[in-house]
Structures are given as structure tokens and as C-alpha cells.
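Visitor: What would the 3D arrangement of this be:
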Amino acid sequence: MSPDLRVLAPHGFAARTALGFHPRDGRPVACWVVHPTSGDAGALARLDRFTSALGLGPHTGDRLTEVDDYRASLTAAGGWATLWVGDETELVAEHDDDWLDALLDRGWAMVVVGYATELAGADNAGVMAYLTSGRDASVGVVRAA
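Guide: Got it, this is the predicted structure:
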């Protein structure tokens, strides 16, 4: 998957799709990587509110937080995926066929919210390195609608 798929970037943060792999079964996992577009304090505060609205948990937890359906869901069609928070569109990103296959196979995507602009271009190894670096991140599972 191309690591540079761009999205609409409201409020100083953006997201992109990425393809990860489940540590237990090795099968593909659709990932939604959210990151700030700058180190601006206002953008980081909005990213905090976004993380709170989703109800994501810490990436160091024993298990992934399952985001309640009333909080968020994912849809995908025509090469574009949409993360819906409540009744509003929050983020839209391009996806490829492999990402869509993983979303449809599992019925969910892992959402990763990090606080580093370099996540905009990180591949799976880069996202995993970020998560294991001890840097701040929140994660959760969002179901496909």
C-alpha cells in the first residue's frame, strides 16, 4: 500500500489508511492513522478532543478499546473511506483494494491516533515503531457500517 494517501484535513489533523498485520494470526488489518498536520497547540488540543469523542484507549492497554457504534463507524466506497463520528463526517481518506479487503474480512479497522506529524508518511513498520517508542498514542477498533 502506498504510505502517502492523502485525506481531507479538517481542524489541524489528518488521517490516512494503512495496512497492518495482526500479531496473532498474521492476516491483514485495515488501519486508520490519525496525526496532527502541525505542532500547533490548538491542533493538538483538537486532536485530544477528537480522541475523547471516539472513546479511544491508551496504546499500552491490555486490549484494544472497542469504540461503541453510536460513537463512530467506518464506510468505504469508490476508493474513499469515511470515518463517521456521531452523525457527522470527520475524516475521509483514499483506500486501496487490499485495505478494503481487510476491512470487509474483519468487519473493523484499528484506529491509531498519534501526536507526531511524521505519521503522515509512516509505513506499517513506522507506525509500529511509533507505538513501541513510548510516545503518546491512543488506539481502538471501529466497526464497519
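Visitor: When you work out contacts or count neighbours from here on, use the C-alpha atoms and nothing else.
Guide: Noted.
Visitor: in the helix or strand residue 127 falls within, what counts as buried?
Guide: Remark: residue 127 resides in helix 124-132, with elements defined by DSSP states H and E. Residues of helix 124-132 classed as buried by neighbour count (16 or more other CA atoms under 10 Å): 124, 127, 130, 131.
Visitor: I'd like the distance from the second one to residue 113, if you could.
Guide: Summarising the geometry, the distance separating residue 127 from residue 113, computed by CA to CA, to the nearest Å, is 10 Å.
Visitor: to compare against the first, here's another:
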Amino acid sequence: MAEIDRYSFIWGMIAAFGECVAQEVKKTAFSPPFPPSELKQLEEEAERIMGEQGLSFYLEKNPDIPEDKRVYWWVLYKFPEALSEYEAVRERGHNPAWEFDKFKDLLSYGTAWGSLYEDVVPEIRKEAGPMDPVVRILFPDHGWPIERDV
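Guide: Predicted coordinates for the structure are as follows:
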């Protein structure tokens, strides 16, 4: 089986999620998580992709994750209030690495948009494991989810 290039995978996910944010299907999106040591290799192309889509972005450095397990990700958004909402959830002590459910509304999971959206009862009919390919490709050493030190 061919090996998937991890940087291309990350950039592809940024492009795909970025399109959803740019077209206002999602309020925000997160890039796949990556170790801080890969920031320099990813940064220029990631920022180029997000800029081409007219998006703003914030680099989450996760100081609350222990340094030996720390990952970064970009928060992609179109409108400043979306970043403010993300920051407010983070300020309440939540981190998507451990409490992803606290960020589902912000990520527009189970949210209806568009004309007649009032008539839609938004819900996720069946929970799925959307992180499975991310874990397989980006964390082959089984480093995700990150264990939380308590």
C-alpha cells in the first residue's frame, strides 16, 4: 500500500475544511493537529491556502498540553466573532484535544444553515469516528487522543 505524505494530507484537509468555512457551511474548522517541530515545514503553504480562500486563521499552540505531547493546529474562520467564540470556550478551560464536544457547535456539527433552516431539526443521526484517518496517517505511534494529566 502506498504511503500518504503527511504534509500533503494536512494541506488537503486545510483546503477542504477551508472551503467549508469560506462558503459558510461551517463557522470554524481546525486543521489536523501536528507537532510543533513541523510548523516551519507546514506554515507557508498552509497560510497560502487559507489566504487564497479569504480566511483568517489563528495558530493554537496548546500551552495546556504537556510539552512532550503538545500539538498545534490552526483555527480557520471567516468572521472575527467565530474566533472570539473559540477563545471564550478555551478561556473556560476546555481544549478540543480532550473535550471535543464543547466545540461541536462552533464547528457547526449538527447545525442547519440557509433558507428555511428553521424547519430543520439538526441532529447527528449516527456518531462517526472522523479522526480515524487522521490518527492512522498523522499519529501512527498511537499518540492520539492525547492523554490528559490530571
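Visitor: Mind checking the TM-score on these two?
Guide: With the length set by TM-score structural alignment, normalised by the length of structure 1, the two chains reach a TM-score of 0.35; 81 aligned residues with a CA RMSD of 4.3 Å.
Visitor: Save the buried residues of helix 124-132 of structure 1 as JSON lines, and put in distance to residue 14 of structure 1 too.
Guide: Shown next, in JSON lines, are the buried residues of helix 124-132 of structure 1 (distance: CA to CA, whole Å):
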{"residue": "124", "distance to residue 14 of structure 1": "17"}
{"residue": "127", "distance to residue 14 of structure 1": "15"}
{"residue": "130", "distance to residue 14 of structure 1": "17"}
{"residue": "131", "distance to residue 14 of structure 1": "18"}
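Visitor: what's the neighbour count on residue 52 of structure 1?
Guide: Using other CA atoms under 10 Å, residue 52 of structure 1 has 12 other residues around it.
Visitor: Assumed it was part of a helix.
Guide: Yes: when DSSP: H, G, I helix; E, B strand; the rest coil is applied, residue 52 of structure 1 is found to be in a helix.
Visitor: How many neighbouring residues does residue 114 of structure 1 have?
Guide: 26.
Visitor: likewise residue 7 of structure 2?
Guide: Residue 7 of structure 2, neighbours per other CA under 10 Å, totals 16.
Visitor: Next: residue 9 of structure 2.
Guide: 16.
Visitor: which residues touch it?
Guide: By CA atoms under 8 Å, 6 or more residues apart in numbering, the contact list for residue 9 of structure 2 is empty.
Visitor: host element of it?
Guide: helix 6-22.
Visitor: Summarise which helices and strands the next helix or strand after that helix is packed against.
Guide: Sequence-wise, the next helix or strand downstream of helix 6-22 of structure 2 (DSSP H and E) is strand 28-30. If contacts are counted by 3 or more CA pairs under 8 Å, 6 or more residues apart in numbering; DSSP states H and E, strand 28-30 of structure 2 sits against helix 6-22, strand 73-77.
Visitor: Buried residues, the helix or strand following strand 28-30 of structure 2. List them.
Guide: Once the chain leaves strand 28-30 of structure 2, the next helix or strand it forms, by DSSP H and E, is helix 39-52. Neighbour-count burial for helix 39-52 of structure 2, counted by 16+ other CA under 10 Å, picks out 46, 47, 49, 50.
Visitor: before we move on, back to that, find residues that contact each of residue 127 and residue 113 of structure 1.
Guide: Going by CA under 8 Å, 6+ apart, no residue sits against residue 127 of structure 1 while also sitting against residue 113.
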